[in-house]
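Chemist: Sequence plus the predicted model coming up.
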Amino acid sequence: MSTVMVALLRGVNVGASTKVPMADLRRVVAGCGYGDVRTYVNSGNVVLTADDPDPDAVADRLRAACAEAFPVRPDVVVRTRDELHAVVAANPFLDRDDDPTHHHVVFLPGHDRPVAPDLDVAAFHPEDLALGAREVYLYLPFGMGRSALATRLAARKGERGTARNWRTVTTLASLADAAGG
């Protein structure tokens, strides 16, 4: 039985040196033996089905295949459909407003819980963050591009992840549901 998964590539199509055409990405993912391959927007979001139920193994395989196929070597974070739905259900900031451009999730690789940032989050008010199981939830009412909190987090050494806005997260959850039949 296949497992529906979502692969999130970090740093794809954010500059001239990071170009990965989505049609080529779909071919690479399908060439790894994954089925029902769909991409969403032009930033490295892939819905797929895999016979291997281990998201880390799928991430490793996709990371290697992308490194071989493209000039950019993106990190890859993979979540199962159920894990993605748990991320959606756990967002602690949805009671603040319903504007999807204000809500972001940073997906971290591996199985470790995120480490609390060594900064005074209250100093960034009204921006906020909360730690999830393997994600960092961000509430950025002025958007990611103007966020002092997001800038500080991105400058930290150590944990690396890939951020997605709320509209992308929820759309990927819907696409994963559709892939599951």
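Modeler: Cool, got the structure.
Chemist: contacts and neighbour counts: CA atoms only from here.
Modeler: Fine.
Chemist: ok, now how distant is the residue of the chain positioned farthest from its centre from residue 149?
Modeler: For the chain, the largest distance from the centre (CA atoms, centre = their mean) belongs to residue 123, which lies 26.3 Å off. According to CA to CA, to the nearest Å, residue 123 stands 9 Å off from residue 149.
Chemist: cool, and residue 45?
Modeler: Spatial separation of residue 45 from residue 149 under the definition CA to CA is 24 Å.
Chemist: just residue 16 next, same as before
Modeler: Relative to residue 149, residue 16 is positioned 26 Å away (criterion: CA to CA).
Chemist: quick one: which of the two has more around it?
Modeler: Just comparing residue 16 and residue 149: by other CA atoms under 10 Å the higher neighbour count belongs to residue 149, 23 against 8.
Chemist: can I assume the more buried one is in contact with residue 127?
Modeler: Yes: in this structure, residue 149 sits in contact with residue 127. The criterion is CA atoms under 8 Å, and the distance is 6.8 Å.
Chemist: Alongside the first one, take a look at this:
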Amino acid sequence: MTHYIALLRAVNVGGTGKLPMSELKALCEAVGFADVRTYIASGNVLFTSKLAESAVKKKLEKQLHDYAGKPVGVLIRSADEMARILADNPFPEAPGNRVVAIFLDDAPAADALDNVKHQKLERLACGKREIYVHYGEGMADSRLTIPAAKTGTARNINTITRLAQLSCAS
């Protein structure tokens, strides 16, 4: 059994994509995932499965589509990957609430950061299947646009830390 973390895109953020975490848990259990639990109300769910990552993603996206009546983006990471993402944080000196990893399905292209717009004090770096952003002055006033991250979903380092801890504690 592999320990997975599913990160849903645009769920319970800014009034879009409402999905009670109890429903998310039930949807995951209905497709056969085990040891299911959610973490905060922004679309984070941890579980175990014998399936490969691609099959997990496909099953969960179908179940969410059936539930919501529209596509819901899902990014999957194993517990080991989540720990690596945390360890690879290129901005470890920055507060965890000012650094995010934007999770992508695939590795960012070599030119992923070439078309960034409205960058001011933000620092960016590519990871294996992530783009890290340090919002120096905070996210509230940032107008940063990263076209390569359009289909991704972001979590701050504090959330990633907790997800890594929870996934290893299962």
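Modeler: Great, that's in hand. Everything numeric here is computed off the predicted structure, so don't read it as measured data.
Chemist: Could you tell me the TM-score of the two chains?
Modeler: Laid over one another, the chains give 0.90 as their TM-score (TM-score structural alignment, normalised by the length of structure 2), with 169 aligned residues with a CA RMSD of 2.0 Å.
Chemist: Residue 166 of structure 2 should be in a strand, yeah?
Modeler: No: membership of residue 166 of structure 2 in a strand is not supported by DSSP: H, G, I helix; E, B strand; the rest coil, which gives helix.
Chemist: State the distance from the alignment partner in structure 1 of it to residue 135 of structure 1.
Modeler: The alignment partner of residue 166 of structure 2 in structure 1, by TM-score structural alignment, is residue 175. Per CA to CA, residue 175 of structure 1 is found 20 Å from residue 135 of structure 1.
Chemist: ok, now residue 126 of structure 1?
Modeler: 20 Å.
Chemist: ditto for residue 86 of structure 1
Modeler: Between residue 86 of structure 1 and residue 135 of structure 1 the distance, using CA to CA, works out to 11 Å.
Chemist: Looking at these two, which is more packed in?
Modeler: When residue 86 of structure 1 is set against residue 135 and neighbours are counted by other CA under 10 Å, the residue ahead is residue 135, at 22 against 14.
Chemist: In structure 2, where's the longest helix?
Modeler: Ranked by residue count and defined by DSSP state H, the top helix of structure 2 is helix 53-68.
Chemist: That one vs structure 1, average distance?
Modeler: Helix 53-68 of structure 2 differs from its equivalent in structure 1 by a mean of 1.0 Å after superposition (mean CA distance after the TM-score superposition for structure 1).
Chemist: equivalent range in structure 1 for that helix?
Modeler: Aligning helix 53-68 of structure 2 against structure 1 (TM-score structural alignment) gives residues 55-70.
Chemist: And that stretch, how far out from the chain middle?
Modeler: Taking the mean of its C-alpha atoms, stretch 55-70 of structure 1 sits 15 Å from the chain's own mean (CA atoms, centre = their mean, to the nearest Å).
Chemist: How about stretch 85-94 of structure 1?
Modeler: A distance of 14 Å separates the C-alpha centroid of stretch 85-94 of structure 1 from that of its chain, computed with CA atoms, centre = their mean.
Chemist: Only the buried residues of that stretch, if you could.
Modeler: 85, 87, 88, 91, 92, 93, 94 (16 or more other CA atoms under 10 Å).
Chemist: any idea how far the equivalent of residue 117 of structure 1 over in structure 2 lies from residue 99 of structure 2?
Modeler: In structure 2, residue 117 of structure 1 lines up with residue 113, judged by TM-score structural alignment. As judged by CA to CA, residue 113 of structure 2 and residue 99 of structure 2 stand 16 Å apart.
Chemist: Which one's more surrounded, those two?
Modeler: Set residue 113 of structure 2 next to residue 99 and count neighbours by other CA under 10 Å: residue 99 wins out with 28 against 17.
Chemist: Which residue in structure 1 aligns with the more buried one?
Modeler: Taking TM-score structural alignment as the alignment basis, one finds that residue 99 of structure 2 is matched in structure 1 by residue 103.
Chemist: host element of residue 79 of structure 1?
Modeler: strand 76-80 (DSSP states H and E).
Chemist: what helices or strands is that strand leaning on?
Modeler: Strand 76-80 of structure 1 sits against strand 3-9, helix 55-69, with contacts defined as 3 or more CA pairs under 8 Å, 6 or more residues apart in numbering; DSSP states H and E.
Chemist: quick revisit: give me the common contacts of residue 149 and residue 127 of structure 1.
Modeler: By the contact definition CA atoms under 8 Å, 6 or more residues apart in numbering, residue 149 of structure 1 and residue 127 are jointly contacted by residue 121.
Chemist: Without its sequence neighbours, what residue ends up closest to residue 35 of structure 2?
Modeler: The spatially closest residue to residue 35 of structure 2, leaving aside those adjacent along the chain, is residue 47, at 5.1 Å (CA to CA, 6 or more residues apart in numbering).
Chemist: Can you tell me the SS state at that neighbour?
Modeler: When states are read from three-state DSSP, the local structure at residue 47 of structure 2 comes out as strand.
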